[in-house]
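1. missing the sequence, but the structure's below:
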């Protein structure tokens, strides 16, 4: 499975679990999930599974832009120039963001979004009023209509999180926007009942311990039951309904010329070139 979905690395253990259940008939139980996590962890320690293949981190840090010396700074600037990428959304008439309920899947979604210069976020922050206000502020600052593409579990908590976030952010935008053109629409990319049926995904009853289950009818399903390539395809379809592909292609055409101009303005630092040639200062 890791080889099959290599281009979507890192995967979460939950994604592996649902592929084993849906495609290979393994037991859909917390006991099997626990066993799988144990074996995956040991296989990573033994280097049988690359560490880069699995994402299970929960650590947050803030970066510091510090440099060893001026030459190190110039080297970093040169590298940035060589990897210059245009913001393909800058010329678009809309602002778009991707939000996902599972933090572990953000990197997968970001890989798709970055092809269009669209950022991906974890919507676990939707429980945070600060995060919702920050999203509304970004939308208002663009002066454009916005689309928030959301992916989450099909269960009472997932639906409630989506509904409440949409209501709060829309209210903030309406209160703070500079003109009537600025508005926000939340789009449910996944998971939906139609997708559960179409992809024959495994379901389970709603948790009785969840207070939101009271008005819920039917089964529930986790987003990670969808295969990584299915998620990528669904997300691409929704993005390309929103963006102007012709404008993006024009921006990409200009990108290479601008990259070359920047690299000419930022020559390789002498000390770096010397070290690469085996010389010393």
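-> Perfect, thanks for sending it. Keep in mind it's a predicted model, so treat the numbers as computed, not measured.
2. for the rest of this, base every contact and every neighbour count on C-alpha atoms.
-> OK.
3. now residue 116, nearest residue through space, not along the chain?
-> Leaving out its chain neighbours, the residue that sits closest to residue 116 by Cα to Cα, 6 or more residues apart in numbering is residue 88, at 6.0 Å.
4. so the one you found: helix, strand or coil?
-> At residue 88 the chain is in coil, as set by DSSP: H, G, I helix; E, B strand; the rest coil.
5. tally of neighbours for it?
-> Look at residue 88: counted by other Cα atoms under 10 Å, it has 22 neighbours.
6. hang on, residue 57 packs against residue 106?
-> No. Contact criterion Cα atoms under 8 Å: residue 57 and residue 106 do not qualify, at 11.6 Å.
7. this is the other structure I want to compare:
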């Protein structure tokens, strides 16, 4: 009978699982990251299952609690014996500790930590009896109780009627969760209840875990949004089972692992390694030693283990890094990556040789600042291992990954390391054993993807983004220029002439093929004048004109107001965006088209009232010309008031685009035109950055 390879012993201090300080030491997370920790670990566990196709993550914030729910359709679900093993805090129920293989985590006690967090975060007088719920083969409410130096589980099986009520309750806020809990005996739902707290959002973690696992559809729902990250592939990732390659272990690792099993024979122990899975090879190795096949691996002394280790090394060749699974360029690009680098290699030390694969991908971002996402073995890392522990020296200065990407604005850089030999020396330090050997590959790959030049634009991706923009503002018509700046602001589109030309071509072809509504995009640069009336009879003409008179009837709404207000805008293309608001409040809208003509200034002053202050609300680009147009407009209007002998006060206020709006909405900069008015003074204040009014969200 095959021995149970999950019986690896690791005995933490039991009470660490139910105290905040202890949980911080075990998980390496501070309390406001505990929600992220729970979601990440439950996602990892769900992804490790067989035949998993759908996972639903739901965060429900109530007045007195925060509920975290994870549901999946993978196999196996949780049986009662599994639950009892998980809730035995005197042992680690996982086989992850000590085994060198590509796997999503190495803690081995993540679920125990999740139960502990749901207990420890509550004040003693407010803690519910049960802080967790599980639907597996049965349904249970679960709590914890401290008895002396031990932690005892409180497990309450639910009746069939209670099970239905709980399923309806947990599934109510996420349609995907509802689908997973109805009529599927293999589905698993795990819920933890935490007290109200300023927890960090796990949304970004869910997003990037979905990118790393494109074979699974992952949905996310909270009080603000419901998102679904659709599967891009039907093929699950394939990992090595068992213990992997003997060359991945130092002798110390090999010896520690052998002594971690109470009841495993040495023959079975050897057969769990790659190259020796056929028992004949394991028997051959043992026959060349004095070690009996039936001896327990945990009973062997150092000398016997050393001989066994060296003979296994002599028979086995090292594994090529090309066998390691990766997400791959195609999968990354299908999810929006605009640049991808893959490097493979082998970490060679005095006592082991370990392969690795390093993927670095750049994604467009609506943030004006670069972001680094750190991932290990198909899941995100909460411990910042690369930005904290990888650096080099250039010209006498320390250079980190953050230094390399600092100019990669509007980009998210995802770093994904795949290796079977990642040793987290201490999660609380966020440190990993062999990172120093990856310094050159990691920094080089990051530098490469951070330098985005010409991007190969995928037409379908661009059209998908355009549809989102049009749908969000379904009441508005757009120019191509407006769409372009929304793509720059929201999706990291490169702000270049070539990219604008490319977008124009994509939208022309899309409208010709009726892939998008042609009537939603207008061209205001080519006026059209229609002189042939459309009426066929006098009655039709009279009916239309009378209806127009009735619809247009209105009275002066500003005569009794203390101020007279007008809106002036630099660009005609954007006047349609602001016009509905101006119509609603009966405010005149004046399009400058750059610097106003004298005729426009003269006619404006003529219509200004002579008995009340005049207020001008101005909208224009934030660049040298835009600021100078505003300054000149105010000056010229005041001069014309004097010429016409009107001495009413005039106030002009810029309402868009302001530097506060640029910072608040993290708007993308445009190349500065250095032939503009007052360019030198502008550069002193704002450097070589300019921002166009078109980049501001119409909403």
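-> Now that the structure is in, tell me what you want to look at. Keep in mind that this is a model prediction, so the values were computed, not measured.
8. hmm, back to that, neighbour count winner among residue 57 and residue 106 of the first structure?
-> A count of neighbours by other Cα under 10 Å puts residue 106 above the other of residue 57 of the first structure and residue 106, at 21 against 9.
9. so what corresponds to the more buried one in the second structure?
-> In the second structure, the residue paired with residue 106 of the first structure according to TM-score structural alignment is residue 575.
10. mind listing what that match touches?
-> By Cα atoms under 8 Å, 6 or more residues apart in numbering, the residues touching residue 575 of the second structure are 569, 589, 591.
11. distance of residue 257 of the second structure relative to residue 305 of the second structure?
-> 11 Å (Cα to Cα, to the nearest Å).
12. again with residue 188 of the second structure
-> Distance, residue 188 of the second structure to residue 305 of the second structure, using Cα to Cα: 42 Å.
13. who has more neighbours out of those two?
-> A side-by-side neighbour count of residue 188 of the second structure and residue 305, using other Cα under 10 Å, places residue 188 first with 25 against 21.
14. that one contacts residue 71, doesn't it?
-> Yes. Under the criterion of Cα under 8 Å, residue 188 of the second structure makes contact with residue 71 at 5.4 Å.
15. next, show the common contact partners of these two.
-> Contact with both residue 188 of the second structure and residue 71 is made by residues residue 181, according to Cα under 8 Å, 6+ apart.
16. strands of the stretch 451-600 of the second structure, start to end?
-> Secondary structure of the stretch 451-600 of the second structure (DSSP state E, counting those that start in this stretch): strands located at 564-569, 588-591.
17. closest one to residue 21 of the second structure among those?
-> Closest approach to residue 21 of the second structure among those (Cα to Cα): strand 564-569, 57.7 Å.
18. next, the mean deviation of that closest one compared to the first structure.
-> Overlaying the first structure shows strand 564-569 of the second structure at a mean distance of 1.6 Å from the equivalent residues (mean Cα distance after the TM-score superposition for the first structure).
19. that strand packs against which elements?
-> strand 588-591, strand 614-619 (3 or more Cα pairs under 8 Å, 6 or more residues apart in numbering; DSSP states H and E).
20. can you name every helix or strand that whichever helix or strand comes after the last one contacts?
-> Under the assignment DSSP states H and E, the closest C-terminal helix or strand after strand 614-619 of the second structure is helix 624-643. Judged by 3+ Cα pairs under 8 Å, 6+ apart, the packing partners of helix 624-643 of the second structure are helix 598-607, strand 650-656.
21. Provide the aligned range in the first structure for the last one.
-> Counterpart in the first structure of strand 650-656 of the second structure, with TM-score structural alignment as the criterion, is residues 184-190.
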